[in-house]
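K.L.:
Predicted structure and sequence below. I'll ask about it afterward.
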Amino acid sequence: MLLGIDMGTGSTKGVLVDTAGAVVASETISHGMDLPRPGWAEVDADAVWWREVCAISAALTAKLPANATLAGMCVSGVGPCLVLCDADLRPLRPAILYGIDTRAHAEIASLTEELGEKAILDRAGTLLSSQAVGPKIEWVRNHEPETFAAAAGWYGSNSYIAAKLTGEYVMDHHTASQCDPLYATREFAWNREWAERICGPLPLPDLVWPSDIVGRVTPAAARETGLPVGLPVAAGTVDAYSEAFSVGVRRPGDQMLMYGSTMFLVQVIDEYHSDPALWTTAGVDPQTLSLAAGTSTAGTMINWLQSVTGRPSFDDLTAEALEVPAGSEGLLMLPYLAGERTPVFDPKARGVLAGLTLRHGRGHLFRAAYEGIAFGIRQILDRFDDAHEATRTVAVGGGLKSPVWAQAISDVTGRSQLVPEQAIGASYGDALLAGIGVGLVPPDTDWATIAREITPNPRNRELYDDLFTTWAQMYPATRDQVHRLAAADPD
């Protein structure tokens, strides 16, 4: 049997899987994040991530079928994050989370000026933003010098757990490639000049690939987790990429759309390609490359609309939106209620409704929101095509429960979406990585089975092409006014 565990934004999930990909047992523990100040997003790495990995490991080990043995495990997690630990692997402060933590804006600006925007894009493949780990390290160095001075190592979420399990100080190439500007993506290596400038005396972890076995469960870790001493542990990676791996997004041109609180997109490419509006990273498979993009809102905006329009049930909401024709009868929405990540990278962006009239109702608002998300996805996918034309698009996530949302994305982008029979999530990809790592599963194994296909409605193509042109003009046309309004925010 193989054990996969993923530490997501809202929960930690584990699955026990056999070598044919059948899920035998699963466990989930919900958690939240701490938001101690505006722009800060943190997690207690020991009390949340490690303790939940221990609890899920013990629960699933107890569910091993008779005569079955545990052959390997792998853990993924949210990322990129920053966990600073002392020499005894004790976290010195709460983990600083990925792009939703925007505290290091001054460090982003100063490092960009110091290193040069063009040089960063060329070496790292990605411009510095709130998603980057390098500026977060610089922030701790500037604002919490005593913490920085006491640190003996720095980790991502999954590499912290790997260290707790095995005692090894490693980081997978993909996570490292999101630690901009510390990693030279084109070369699959640390950019030592810049890494030493930012990390100072902090040693750099050894680089490994996500399926590499990095060590074995120590006696101390076995006592806390219930895992067998000596169990092989694969490195793991950032959860979204492990989920893409779990649904067969492995070959150049394969892409994943993840429908959730935000939308996250991954595409495998065959040659190095940098775009200031995207993230270029190392892939999950060894010596591969990926592009990625992420929005700042998606499902969170739909939840917000529900809360301010009388909290309709999801079924009622869907029925009302389905009654509205494509195009929302001239209503367009910029879905930037929490700023925006790709492709505009503007934390001061805000939501905009255009074309609102007295005839528009709640159903129009919801359809326009879904269509606004879809227009943003089209912007991203068009840029993905510049690197490698898509060969297939796999869709995953809870947002697929909305037929309006999924159909709007196919209609607006003109792309079919393949929906897997089982979209268990990153923990399933972790189990597959563990199986590959211990040699029980061939490296090219794909456990995903496609259950259905969402195809574009050709009758809506001309309408959406026209509306997309107008929608794409809305952000630059309103940016200055919106920025003035954003300056009045109480934060």
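P.N.:
Cool, the structure landed.
K.L.:
all contacts plus neighbour counts: C-alpha atoms, from now on.
P.N.:
Noted.
K.L.:
Now do the contacts for the residue nearest the centre of the chain.
P.N.:
When CA atoms, centre = their mean is applied to the chain, the residue found nearest the centroid is Ala240 (4.3 Å). If you count contacts by CA atoms under 8 Å, 6 or more residues apart in numbering, Ala240 has them with Val78, Phe264, Ala426.
K.L.:
Distance-wise, check Thr112 relative to His174.
P.N.:
Counting by CA to CA, to the nearest Å, the gap between Thr112 and His174 amounts to 22 Å.
K.L.:
Which one's more surrounded, the two?
P.N.:
Legend: neighbour count by other CA atoms under 10 Å for Thr112 and His174, higher for His174 (30 against 19).
K.L.:
would the more buried one count as being in a helix?
P.N.:
Yes: residue state for His174 (DSSP: H, G, I helix; E, B strand; the rest coil) corresponds to a helix.
K.L.:
That one and Trp279 touch, don't they?
P.N.:
No: His174 is not in contact with Trp279 according to CA atoms under 8 Å; the separation is 11.5 Å.
K.L.:
this is the other structure I want to compare:
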Amino acid sequence: MGGDPVPERAGGRPTPVVLGVDIGTSSSKGVLVDLDGRLVRSRTVAHRVDRPRPGRVEMDGRLWWQEFVALTRDLLAPGGVRVLAVGVSGMGPCVLLTDAAGTPLRPAILYGVDTRAGAQIAVMNERFGTEEILRRCGSALSSQAAGPKIAWVADEEPDLFARARRLFMPSSWLAYQLTGRYLLDQHSASQCTPFYDTDAQDWYRPWVDPVAPRLALPPLCWPGDVAGAVTAGAAAATGLPAGIPVVAGTIDAWSEAISVGAQRVGDLMLMYGSTMFLVHTVPHRLTSPSLWGTVGALPGTRNLAGGLATAGAITGWLRDLLGGPDYADLLQLAERSGPGARGLLMMPYFAGERTPVLDPDARGLVAGLTLAHGPGDLYRAALEATALAVRHNLETIEAAGGDIRRIVAVGGGTQGRLWTQIVSDVTGRAQQIPAQTIGASYGAAFLAARTGQDVSIEEWNPITAVRRPRPEVAADYDELYRLYRELYAGSRTVTHALAARQERLLTEARATRHPTAEGAAP
């Protein structure tokens, strides 16, 4: 079962295990899990994404494979294990374009935190029709969609795009490096709006060809399908046995949902991480202009999903701003601050916002500051801000026809009690917390185990705790939520103007540092 790591054997036969690796926004994680679901070893490699200018978030896709190799070699170094299969997952939807030989042409453009493609969204909505896109694809165009980001490269980097032949995401890139097979899972494809037909569950070439006629979009499979076998070259690089199966994998949030068994109709997975994600399983296709309607990670399933652009990223930023105190100290201060952070209200839109406001030009705010407020109040306000955004998403999911019967929490933010308690208090909903909350890498390992074993995620990872809302704070948080909704509506004009000013100032600064040949001094 999930829980404490399995003691490593001193001798005898090696322990049969599966490997799961996830490429995340702030780190990559690898786990070895035995066939009963017990964590044998885990390793993490931290990294930073590149933010070359406001609204642009990128990463060198070659690092994904380099980190996979480093993690795998580190996990295997102590010996005593025999890897039977490999599972992969990663942040997404991302756009990594390569030439026909699979050589990356530029850094990967990341998921909804990258908001550069606003002009392309407008053009596609005009060309294909906003309602028709929602009807055919299940989601409206937003910063989350991969299609406009591909169009951005075509518009802004045409010489480079002329050489683009293949599209990868982190999970498919790892599968390609391991097996040599070019493919993508159905769920990831369903976030490539407007290039994917959610009813046909296939690429929709009439909308692909006008934008990317020479791009050979990958054949599609399901996340748990076997992509291929580890090649001799990949085995030499990683230390894995040649010939073992590799599953196709999927986007990290959906792998997280698999890791905690949130796949039944009515389940909602709530992922606590650098960003925050919500995946709700619905009985049939549902659409909302404010959410993402996707196919699920398992055949026959459908989801309504949402996501915050920043969550744990705000607390990390705040910690750095305060000079790097321990998170434990900040949590103690935030606990003492109490509900409502002594009159503070934060808007968590530090990188724009995804659902349900779909506003790439939203910006973070802290309202109510006085000279009496301290670090604990700010930290508490940041945690409450994410909880308020989660409540907004939950209400939007139910307004779209969702029926949330069970919430399961997962991710690094579940480790401390305070954040999950605040979310339950603000939303008025209980959250189940399983034994193992490491998340996407564990879900990838579970899919790998299914290639050769009859395994159950409920047996692998049982629920061990429930966080329940406290009725005595409900009225305070109801009032704070009302103010939160009013603050966004009332400040939107100003924050949009500030976002435009930020872009203009950055453009001017870049022009000063790197003058064009025409404007340069002789």
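P.N.:
Good, I have the coordinates. No experiment lies behind these values; they were computed from the predicted model shown.
K.L.:
what about the strands in the stretch 251-400 of structure 2?
P.N.:
Under the criterion DSSP state E, counting those that start in this stretch, the stretch 251-400 of structure 2 carries strands at the ranges 267-272, 276-282, 292-295, 302-308, 345-347, 365-367.
K.L.:
post-alignment, the fifth one versus structure 1, mean distance?
P.N.:
Same thing as strand 345-347 of structure 2. Superposed on structure 1, strand 345-347 of structure 2 shows a mean distance of 2.2 Å to its aligned residues (mean CA distance after the TM-score superposition for structure 1).
K.L.:
Please list the residues outside that strand that contact it.
P.N.:
363-368, 381-382, 384-385, 480, 484, 488.
K.L.:
What lines up with Tyr349 of structure 2 in structure 1?
P.N.:
Under the alignment defined by TM-score structural alignment, Tyr349 of structure 2 is paired with Tyr336 of structure 1.
K.L.:
same thing with Thr130 of structure 2?
P.N.:
Under the pairing rule here (TM-score structural alignment), the equivalent of Thr130 of structure 2 within structure 1 is Glu117.
K.L.:
burial of the closest residue to its match other than its chain neighbours, as a residue count?
P.N.:
Counting by CA to CA, 6 or more residues apart in numbering, the nearest residue to Glu117 of structure 1 once its immediate chain neighbours are dropped is Leu127, at 6.8 Å. The number of residues packed near Leu127 of structure 1 is 27, by other CA under 10 Å.
K.L.:
Spatially, which residue comes closest to Leu317 of structure 1, not counting chain neighbours?
P.N.:
For Leu317 of structure 1, ignoring the flanking residues on the chain, the nearest one in space by CA to CA, 6+ apart is Gly363 at 6.9 Å.
K.L.:
so how many other residues sit close to the one you found?
P.N.:
Neighbour count for Gly363 of structure 1, taken as other CA under 10 Å: 20.
K.L.:
wait, it sits on Gly327?
P.N.:
No: counting by CA under 8 Å, Gly327 is not a contact partner of Gly363 of structure 1; they are 11.9 Å apart.
K.L.:
In structure 2, what residue corresponds to Ala426 of structure 1?
P.N.:
In structure 2, the residue paired with Ala426 of structure 1 is Ala440, using TM-score structural alignment.
K.L.:
right, and that match touches Gly249 too?
P.N.:
No: under the criterion of CA under 8 Å, Ala440 of structure 2 lies out of contact with Gly249, with a separation of 9.9 Å.
K.L.:
Are there residues contacting both of those two? Which ones?
P.N.:
Any residue near both Ala440 of structure 2 and Gly249 by CA under 8 Å, 6+ apart counts here, and that gives Ser89, Ser255.
K.L.:
before we move on, back to that, and the closest residue to the match of Ala426 of structure 1 other than its chain neighbours, how close does it get to Ala409 of structure 2?
P.N.:
Take Ala440 of structure 2 and drop its neighbours on the chain: the residue closest to it by CA to CA, 6+ apart is Glu256, 4.2 Å away. As defined by CA to CA, Glu256 of structure 2 lies at a distance of 9 Å from Ala409 of structure 2.
K.L.:
what do we get in structure 1 for the residue nearest to Ala440 of structure 2?
P.N.:
In structure 1, the residue equivalent to Glu256 of structure 2 is Glu243, according to TM-score structural alignment.
K.L.:
Count the neighbours of that match for me.
P.N.:
Residues contacting Glu243 of structure 1 under the criterion other CA under 10 Å number 27.
K.L.:
Perfect, that will be all.
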